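S.K.: following is a predicted model, sequence given first.
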Amino acid sequence: MANPLGGLLLRLAALLFFFRSCQAKTVTYDFNVTWVIANPDGLFDRKVVGINGQWPLPTIEVDKGDQLVVNMYNGLGDKSTSIHFHGMFQNGTNNMDGPSMVTQCPIPPGNSFTYNFTVNQNGTYWYHCHTDYCYPDGYRQALIVHDTESYFHDMYDEEFVLTMSDWYHTLVEDIAPHFITLANPTGAEPIPQAFLVNDTMNTSIPVKPGKTYLLRLINVSAFVAQYFYIEDHTFKIVEIDGVYVDAAEADTLYLGVAQRYSILVTMKNSTEKNYPIVTVADSVLLDVIPSDLQLNYTNWLEYNADAAHPQAVMTVDTSSDLVPFDDITLVPHDRMELLPDADLTVELTVMMADLDNGASYAFFNNISYTKPKVPTLYTVMSSGNLSTNAEIYGEFTHSVVLGHNQIVDVVLNNGDTGSHPFHLHGHNFQLLHREPSYGAHFYDYASASTPPLTYDPSDHAAFPPYPARRDTFVAPPHGNFVIRFVADNPGVWFFHCHIDWHLAQGLGMLMIEAPTQMQERMTIPEGAYDTCRAAGVAYEGNAAANTEDFLDLSGQNKQVAWLPAGFTAKGIVAMVFSCVSAFLGMAFISFYGATGIQSKKPEAEGENQEGSAPTDSQRLSL
């Protein structure tokens, strides 16, 4: 017998869905991406990537359920580009995700691309370029999805967005040649010249006594994590990476690159003074701290425009002494339970090492991500019944094929002495375990002399019954973490470190999720293939662009070969300085030989010619 109550509930749900669909709208942005000149720290004019002739870039704002359309024209003239809408699930629209050579071809200068997808999410996100390493040149900004049905919607009076970023005076095109190179065998990341809030400095947020404000915090940096606090104020965390959480009181946050928080801050009932909003760069990430690099910056909650705007008073010696709130302890407001035990466990070990060219690269399980010759999504779509065979996606994309609706654990052991913010496209994931946790012991293993702390599946604390969820999670130095998600979103999804320099070094891999369902449900617009034709990039075939035999990977892009046994980073450094010394020695010989100093023996003239400084080709063989 049919259940009349159940039928009524179904009809009500359908009616509610119809009502929401009628409310949804199409939000369109037209972006002409060009170079502009900016000087946000007041120290140096430089080219940055602007949109419609302006920088900072426009914030994208939509309501939950809206259709978002971004018509992008690449007017840079000298660089290809793309847009990744960070944190958007792109359910059914994987081809709109944006990373070049993963879900699309790079968009060459003079060409356009239309991103079009439905936003069935809520919360705080951002967008940025995802072609090579390009967003350090300023191509990044907030994307906000408003939701009038959030449980805290009536708990605040006004909202503000605060982006945090590191800032370089040098264009990426000028930094890159000196980063992954023989001259930098330790892989030391480029040091920024400043740190910004909302792409500027000395920002005041006007507030009123007794009012409550929602602050949306986003770290859009290329490299450096940030601590955040407000002097003499606490706040309540209500969202992380688009996931609403039960309000949790805190006074200090740590935002790894790409992480987001929304917090509620209630103002004091006084206008006597203004209070510093403090951001502190995580100095542990920096190999060198130049004497002129300021690590902590002050902006203000401005209660009184006429009152003093004091600089923050640091109460700790170093940034690592700050103790932030531990995100793994947050409870999702929807009470989504711990997913069942994993059907598949992906075990990853992070490592940084030199390869045969003497430069430093990054690895998951000894594989440094190397882009294929065909965007991996297009390999899926053109491979027929071979789509479930990971081999066709290339050895150096480190692709893992996931079955539809599989429960997947990622167990990550960090063999590096630096922390890494790892981001999974297309999903948020449950935070099951991290060791060591945020707090006093987070940096205990950040030393080459301290062995890495490897995850032990038989010896760990119980996983939380309602795990926190987010899309970017920080792995501690020489520590580990475990995350879990359900493969319910067919697509090709990048999993990578969001420190842009580390992704350039190869710290990434691909999750090929439900490829059979992708072929059944997805269609690539012809305009996307036109982009490939304009870029001169193949859009059919395996990772080697072979359309005849998908199992023949001859000609695939490969990572640089491994160093011969016995070479170390110290050895490489010694070799570099030996070569430099040799070149200088030859230069001095050449210089003094050219000054006209003559030997007492005439017959020595021929000997000098035979013993002259080596040619360029001889130098290269030293």
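M.R.: Noted; the coordinates are in hand.

S.K.: CA only for contacts and neighbour counts going forward, please
M.R.: OK.

S.K.: ends of stretch 70-90, what's the gap?
M.R.: End-to-end distance of stretch 70-90 (CA to CA, to the nearest Å): 14 Å.

S.K.: packing partners of the top strand by length along the chain?
M.R.: Looking across the chain with DSSP state E, the single longest strand is strand 26-38. Judged by 3 or more CA pairs under 8 Å, 6 or more residues apart in numbering; DSSP states H and E, strand 26-38 is in contact with strand 46-51, strand 67-74.

S.K.: continuing past the longest one, what's the next helix or strand?
M.R.: Put plainly, it is strand 67-74. Going down the chain from strand 67-74, the next helix or strand is strand 84-86, by DSSP states H and E.

S.K.: which is the next helix or strand following that following strand?
M.R.: Counting by DSSP H and E, the next helix or strand C-terminal to strand 84-86 is strand 112-118.

S.K.: contacting residues around that following strand?
M.R.: 65-74, 90, 93, 96, 107, 527-528, 531 (CA atoms under 8 Å, 6 or more residues apart in numbering).

S.K.: re earlier: between the longest strand of the chain and strand 112-118, how many degrees?
M.R.: 130 degrees (axes from the mean of the first three to the mean of the last three CA atoms, to 10 degrees).

S.K.: now do the buried residues in strand 26-38.
M.R.: For strand 26-38, a neighbour-count test (16 or more other CA atoms under 10 Å) marks 31-36, 38 as buried.

S.K.: strands of the stretch 251-400 of the chain, start to end?
M.R.: Taking DSSP state E, counting those that start in this stretch as the criterion, the stretch 251-400 of the chain contains strands spanning 253-255, 260-266, 275-281, 296-302, 344-354, 360-364, 399-402.

S.K.: surely residue 488 touches residue 408?
M.R.: No - applying CA atoms under 8 Å as the test, residue 488 and residue 408 come out as separate, 10.6 Å apart.

S.K.: here's the one I want to compare it with:
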Amino acid sequence: MYNGRGCRRACVKGAPPMTCRYHFVMEYYSTLGPACRDCPNNRTACFERQCVTADGIERGIMTINRKMPGPSIQVCQGDMVVVDFENRIPGAATAIHWHGILQRGSAFSDGVPQLTQCPIPEGTTFRYAYEADEIGTYFWHSHDGLQKMDGLTGSIIVRSLKDPSFQHYDWDLPSHVIVLQDWLHQYTAERLPGPRRFRRGQRPDALLINGRGRFINPVTNSSNGIPLSEFRVFPGFRYRFRLIHAGCLVCPLVFTVQKHYLTAIATDGSPNKPVVVDSLVILPGERYDVVINANRPVGIYWISLRAVGECENLNIYQEALLIYEGASYNSLLASPSPGPAGLPEGVVLNPLAGACKPGQPGVCVNQLQAEGPLLAVDPVLTSQDVIRMTMTFDFHTFDYDSLFKNPHFYKFYVPAPSDIQVAGRMNNISLILPPAPPLSQPDVLENLCASGSEKCCQNPQTEGIIPGHRECINIISVPTGSIVEILYLDNMNTNGGLTHPIHMHGLMFYVLEIGSSDDRLMGKHLLSYDYRNNPNPNKKDTIAVPSFGYAKIRFKATNPGYWLIHCHILFHLDSGMGAILKIGEQSEFPAVPKGFPRCGDYKPGY
């Protein structure tokens, strides 16, 4: 039953779970390659089975099964997902993370190289296996280097008749999964550490909606004619659309649909009481499920995606089409594209800068309430026996001598617009990963620390020391079953321009508070959390922390293992903006399968 044949089905009460098998083949590929034949001159050719158009600009990419986005895994709750991942890329290793899947009892399938597994070498196949035990909208992506940005991503949908959101829509179609990507016109590795003068920085060249879009030449204002993504509906029905931000760069995206409200019913897989908005802001790693009521006159309506934040004035946007059955393409002539200005944003879900104050048209995720009746307040929210910790994140800015006249080779990248070199940090540490995964090779950390290696954060630095800055394996340990509250503090004051999406592997957390820079300056982040403000908060696994603002989350550490916490902006993570949460002790971790691959340093005694 390879490639999930039979698993994309209506979930039936009482039906036994299935084992859903997939074969993923990772290759170098190209946009508008030979499979596309005469696209875009011949529109039909743009839909050939193995044609990847992107935005119509030719470039090399990486793909799974010659698709972008890659194959969509759509299963029922309780199914076992088994993916044989075959690496056919010369000279490259990889690992695949199943973003939002909690991996209870299968931490070795979480897909973080050097933490939960060894990278998958060229010419080998690694079998991932996990239970789809939570309903919701998730996605998979490479977690090795910069590969995700070059095309290695796709959706995961877990459905169930127990979904409490059923009452809010009529149809939940596989074709209404929307994968959003930011996109570059060159391999991403060319931007790390990045050029100093030509095309520097980490802003996208374009956006894609389900792997498609039209690039508008900024000089001639002409389009290359690539077909846009289309989503079809019948009049009079309510449709569930699942939005996934699989992008990697610094610009949040505003999603709007012409003349239609969005009824948000879930975030990061967790159902919430419906909230009606005009638009929503979505950051890398986040997912939102919305209901669109096809109650407008029969026609074709614009779906608008616009980059904001640091990209606010760069006119980076993309479009798709919402097509009512029976509509004529001629109707587009009467409703021209909104273009870079986008559609009116109105009431915004997840607004930037934590702008959820009385009188402002915004709904923050800490204001969402979980779907279902409130039978009792969760003890996680009311407990006073809480491990509280603060996690700050910022950038260390190097001067010339500390970076280039130093025996230690610190990792860095060159952001725009200034000619500076920076490294991402959490709690003043740029994260590096161990030489072997401690989940399956527990001696690796003990040996590093015993050897005096600077890679162990417990050991002092001996060479090239930079005051207040370290590069080491940053592990935070908590006991299994403990209640943990984390205060995320953004220590970079970028005047509201840069919002960090912080993702936590292996866990869902309650979103308690989100505060703007003004709230932080007033000291509100220092106040104790009062669960009575929202006794039924929603859960997430990725939280957008406002620029120089804060977010407060809480969870019960019920999933033993090593779990990565990191900014989901790719260059921030790869330059160190992450930490490792260790839950429990090695004896509590799930046993790795027999024959699990091993790796590590090779230092023979001569």
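M.R.: In hand now; what should we look at? Since we're looking at a predicted model, the values are computed, not measured.

S.K.: next, count neighbours for the aligned residue in the first structure for residue 103 of the second structure.
M.R.: In the first structure, the residue matched to residue 103 of the second structure (TM-score structural alignment) is residue 90. Counted with other CA atoms under 10 Å, the neighbours of residue 90 of the first structure add up to 22.

S.K.: ok, for the corresponding residue of the first structure for residue 141 of the second structure, nearest residue in space, not its chain neighbours?
M.R.: Matched to the first structure by TM-score structural alignment, residue 141 of the second structure sits across from residue 128. Leaving aside its sequence neighbours, residue 128 of the first structure sits nearest to residue 140 (CA to CA, 6 or more residues apart in numbering; 4.2 Å).

S.K.: kindly tell me how buried the one you found is, as a neighbour count.
M.R.: 27.

S.K.: map residue 256 of the first structure onto the second structure.
M.R.: Alignment note (TM-score structural alignment): residue 256 of the first structure maps to residue 283 of the second structure.

S.K.: neighbours of its match, how many?
M.R.: Counted with other CA under 10 Å, residue 283 of the second structure comes out at 29.

S.K.: same question for residue 58 of the first structure.
M.R.: 16.

S.K.: for it, list the residues it contacts.
M.R.: Residues 51, 141-142 are the ones in contact with residue 58 of the first structure under the rule CA under 8 Å, 6+ apart.

S.K.: I'd like those residues laid out as JSON lines, including distance to residue 132 of the first structure and neighbour count.
M.R.: Formatted as JSON lines, these follow (distance: CA to CA, whole Å; neighbours: other CA atoms under 10 Å):
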{"residue": "51", "distance to residue 132 of the first structure": "19", "neighbour count": "22"}
{"residue": "141", "distance to residue 132 of the first structure": "18", "neighbour count": "25"}
{"residue": "142", "distance to residue 132 of the first structure": "20", "neighbour count": "26"}
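
S.K.: of those, which are still contacts in the second structure?
M.R.: Here is what carries over to the second structure from the contacts of residue 58 of the first structure, by both residues aligned by TM-score structural alignment, their matches' CA atoms under 8 Å: 51, 141-142.

S.K.: how near is the residue nearest the centre of the second structure to residue 523 of the second structure?
M.R.: In the second structure, the residue lying closest to the centroid (CA atoms, centre = their mean) is residue 285, at 1.8 Å. According to CA to CA, residue 285 of the second structure stands 29 Å off from residue 523 of the second structure.

S.K.: please apply the same query to residue 578 of the second structure.
M.R.: 25 Å.

S.K.: between these two, which one's more packed in?
M.R.: Taking other CA under 10 Å, residue 578 of the second structure and residue 523 do not tie; residue 578 has more neighbours (31 against 10).

S.K.: give me the buried positions along the longest helix anywhere in the first structure.
M.R.: Secondary structure of the first structure read by DSSP state H shows that its longest helix is helix 569-593. Under the neighbour-count criterion of 16+ other CA under 10 Å, helix 569-593 of the first structure has 569, 572-573, 576, 583 buried.

S.K.: so that helix corresponds to what in the second structure?
M.R.: Using TM-score structural alignment, helix 569-593 of the first structure finds no match anywhere in the second structure.

S.K.: now the angle from that helix to strand 344-354?
M.R.: Here helix 569-593 of the first structure runs at an angle of 30 degrees relative to strand 344-354 (the same axes, to 10 degrees).

S.K.: what packs against helix 569-593 of the first structure?
M.R.: Contacting helix 569-593 of the first structure under the criterion 3+ CA pairs under 8 Å, 6+ apart is no other helix or strand.

S.K.: which bit of the second structure covers the helix or strand that that helix is followed by?
M.R.: As assigned by DSSP H and E, the chain's next helix or strand after helix 569-593 of the first structure is helix 604-610. Counting by TM-score structural alignment, helix 604-610 of the first structure pairs with no residue of the second structure.

S.K.: so how far is residue 73 of the second structure from residue 199 of the second structure?
M.R.: Counting by CA to CA, the gap from residue 199 of the second structure to residue 73 of the second structure is 36 Å.

S.K.: more neighbours: which of those two?
M.R.: For residue 199 of the second structure versus residue 73, the count of surrounding residues by other CA under 10 Å is larger for residue 73: 23 against 13.

S.K.: what sits against the match of residue 256 of the first structure?
M.R.: 245, 247, 251-253, 501, 544.

S.K.: just the strands in the stretch 151-300 of the second structure please.
M.R.: Using DSSP E, counting those that start in this stretch, the strands of the stretch 151-300 of the second structure run over residues 153-159, 177-183, 206-209, 230-233, 238-245, 253-257, 262-267, 270-277, 279-282, 287-293, 300-307.

S.K.: out of those strands, nearest to residue 367 of the second structure?
M.R.: Minimum separation from residue 367 of the second structure across those (CA to CA) falls at strand 270-277, 10.1 Å.

S.K.: mind listing what's buried along that closest one?
M.R.: Judged by neighbour count using 16+ other CA under 10 Å, the buried positions of strand 270-277 of the second structure are 270-274, 276-277.

S.K.: try stretch 477-494 of the second structure
M.R.: 478-480, 482-492.

S.K.: and stretch 58-74 of the second structure, by the same measure?
M.R.: So stretch 58-74 of the second structure, judged by 16+ other CA under 10 Å, has buried residues 59-74.
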